[in-house]
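Chemist: my questions concern the predicted model and sequence given below.
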Amino acid sequence: MGFVLKPAALPSVAVENSTDRFAVRRIFCVGRNYAEHAREMGHDPDAEPPFFFNKPADAVIDSGHTIPYPAATIELHHEAELVVALGAGGAFVSTDKAKALIWGYAAGNDLTRRDLQAEAKAARRPWDMAKGFDNSAVVGPLRPAVLGKPSGRIRCLVDGKLTQDADLGEMIWSVAGIIGHLSRLVTLQPGDLIFTGTPAGIGPIARGQLCEVQIDGLQPASVRLV
């Protein structure tokens, strides 16, 4: 069997201290997983289970790149997040078995066209074009899970100015809880990435600025806009 068009290159992300790369199958993102961020977006953090949205796999981009400022927005926002990479899959995974699915962890930035998201919310339309645009999933090098689960601070800096600063322990839903819940909605697969939510302090990135997400124990996820 052949293809009528040449298949696209397989999306992938870097692996810490290795020339090997991690092939990306799908990207899932968790909405409002830190209480203060839920409140700054006008929601009650105690009233809702986790919800999810997607980015295309080829929206992923390695840390250290310079990218064009996205079209169709004047309000590009950063969202610092812990990213989980799955090395195994499954459906209806219990939280006590979720850890076994994790291949690695990375710092990530869920870039968002906030003005398009606000318009979509007001019109009760999908967020796809607000979240799933080119280069919108910035991911730092993956650290294998065998080296331990990250803990400590998650931060975002824009041109060196601190904009987000929280503790990973402030997540409403734990990584295992996220995996377990998501596995009841879809059958998870090796190669899936999960962005686990952002803390309070989301804000704009302007043309020419450098945005860097830092998580204790992980290499940063940085991107410059031009």
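Modeler: Structure's in. What do you need?
Chemist: all contacts plus neighbour counts: C-alpha atoms, from now on.
Modeler: OK.
Chemist: part of a strand, is residue 165?
Modeler: Yes: counting by DSSP: H, G, I helix; E, B strand; the rest coil, residue 165 falls inside a strand.
Chemist: the closest residue to it other than its chain neighbours sits in which helix or strand?
Modeler: Once flanking residues are discounted, residue 165 sits nearest to residue 155: 4.4 Å by C-alpha to C-alpha, 6 or more residues apart in numbering. Here residue 155 sits within strand 153-158, counting by DSSP states H and E.
Chemist: let's bring in a second model and compare:
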Amino acid sequence: MRILLVEDNQALAEGLSTILRGSGYAVDAVADGASAEAVAAAEAYDLVILDLNLPEMDGLDVLRAMRARANKAAVMILTARGTPEERVKGLDLGADDYMIKPFDISEFEARIRVLLRRQAGLRSSIVNYGGVTFDLNSRTFSSQGVTLDLPAREVALLELLFLRAGKVVSKDAIMASLTGFDDDLSANAIEQYVSRLRRRLAPHGLTVKTARGIGYYLETTAPTA
């Protein structure tokens, strides 16, 4: 899952970016409204976390521009502007959630999980496919009650394939979802992650199939010993 964080307070932006990356999300951070509007127009995000008091362009104008382009990313407004009028305006312009600073980190993370679950079209935080269960809240995979020990990048890749099980996910979509501006991830690296996932999933009734020249998809299979 890829997140755009729009926050002009550098310390807060760095802190939130660290927390989000620690949860396995790919995060891009920008500090002004004009950059946010340009990046949101050029890149695909699952979620935009948007401050309102921004240099160069107000956050509500960024939101208005996004929705005018039919940008379907979930938007969480995160701001000190908390009057009822401001909240109503933000929600009416197309925000999916509105959170007031200062805020509780646990609640912030929980709201993000809700928004991303909604983006994926899921009602429950527990998803089953083949012999594997995915818990969106803890972002862990398990089989027969035993947690699969996966590195963060493989968790992110499997999550992307798992939530689109049976459908081909293009290599470009995988690259965009797994990386932020500052990440360096090659096509060869993705192939290595896929190869490792195949080996890890084989005993649990899942495999990652290749759609030649297009991308990858998840499919059930007979568990291996």
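Modeler: Great, that's in hand. Since we're looking at a predicted model, the values are computed, not measured.
Chemist: need the TM-score between these chains.
Modeler: With the length set by TM-score structural alignment, normalised by the length of the second structure, the two chains reach a TM-score of 0.23; 94 aligned residues with a C-alpha RMSD of 6.2 Å.
Chemist: longest strand in the first structure, by residue count?
Modeler: The residue-count maximum for a strand in the first structure (DSSP state E) belongs to strand 102-110.
Chemist: re earlier: now for the strand holding residue 155 of the first structure, which elements pack on it?
Modeler: Packing partners of strand 153-158 of the first structure (3 or more C-alpha pairs under 8 Å, 6 or more residues apart in numbering; DSSP states H and E): strand 80-86, strand 161-167, strand 210-215.
Chemist: strands of the second structure, start to end?
Modeler: Using DSSP E, strands in the second structure cover 2-6, 26-30, 47-50, 74-79, 97-100, 126-129, 132-135, 140-143, 146-147, 169-170, 206-211, 215-220.
Chemist: got the angle for the last one vs strand 206-211?
Modeler: This means strand 215-220 of the second structure. Strand 215-220 of the second structure and strand 206-211 are oriented at 150 degrees to each other (axes from the mean of the first three to the mean of the last three C-alpha atoms, to 10 degrees).
Chemist: now swap in the fourth one and tell me
Modeler: Counting by the same axes, to 10 degrees, strand 74-79 of the second structure lies at 110 degrees to strand 206-211.
Chemist: for residue 225 of the first structure, grab the count of nearby residues.
Modeler: By the measure other C-alpha atoms under 10 Å, the count of residues near residue 225 of the first structure is 16.
Chemist: deepest-packed of the helices and strands packed on strand 153-158 of the first structure, please.
Modeler: Of all those, strand 80-86 has the most neighbours on average by mean count of other C-alpha atoms under 10 Å, namely a mean of 27.
Chemist: what's the next helix or strand after that one in contact with?
Modeler: Moving toward the C-terminus from strand 80-86 of the first structure, the next helix or strand (DSSP H and E) is helix 95-98. Helix 95-98 of the first structure is contacted from outside by 176, 177, 179, 180, using C-alpha atoms under 8 Å, 6 or more residues apart in numbering.
Chemist: which other helices and strands does the helix or strand hosting the last one contact?
Modeler: Read it as residue 180 of the first structure. If you go by DSSP H and E, residue 180 of the first structure is part of helix 175-182. Applying 3+ C-alpha pairs under 8 Å, 6+ apart, one finds that helix 175-182 of the first structure makes contact with helix 95-98.
Chemist: quick check: residue 29 of the first structure touching residue 52?
Modeler: Yes: judged on C-alpha atoms under 8 Å, residue 29 of the first structure makes contact with residue 52 at a distance of 5.4 Å.
Chemist: who's more crowded, these two?
Modeler: Per other C-alpha under 10 Å, whichever of residue 29 of the first structure and residue 52 has more neighbours is residue 29, with 22 against 17.
Chemist: so that one: helix, strand or coil?
Modeler: Under three-state DSSP, residue 29 of the first structure falls in the strand class.
Chemist: could I get the full set of helices for the second structure?
Modeler: 10-22, 33-42, 59-68, 84-92, 105-119, 152-162, 171-178, 187-201 (DSSP state H).
Chemist: report the separation between residue 47 of the second structure and residue 114 of the second structure.
Modeler: Using C-alpha to C-alpha, to the nearest Å, residue 47 of the second structure is found at 11 Å from residue 114 of the second structure.
Chemist: comparing those two, which residue is more hemmed in?
Modeler: Neighbour count, other C-alpha under 10 Å: between residue 47 of the second structure and residue 114, residue 47 has more, with 22 against 18.
Chemist: test my guess that that one contacts residue 2.
Modeler: Yes: contact criterion C-alpha under 8 Å: residue 47 of the second structure and residue 2 qualify, at 6.8 Å.
Chemist: how about the strands of the second structure in a markdown table, adding distance to residue 67 of the second structure?
Modeler: Below are those laid out as a markdown table (distance: least, C-alpha to C-alpha, whole Å):
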| stretch | distance to residue 67 of the second structure |
| --- | --- |
| strand 2-6 | 15 |
| strand 26-30 | 19 |
| strand 47-50 | 12 |
| strand 74-79 | 10 |
| strand 97-100 | 15 |
| strand 126-129 | 30 |
| strand 132-135 | 30 |
| strand 140-143 | 33 |
| strand 146-147 | 39 |
| strand 169-170 | 25 |
| strand 206-211 | 33 |
| strand 215-220 | 29 |
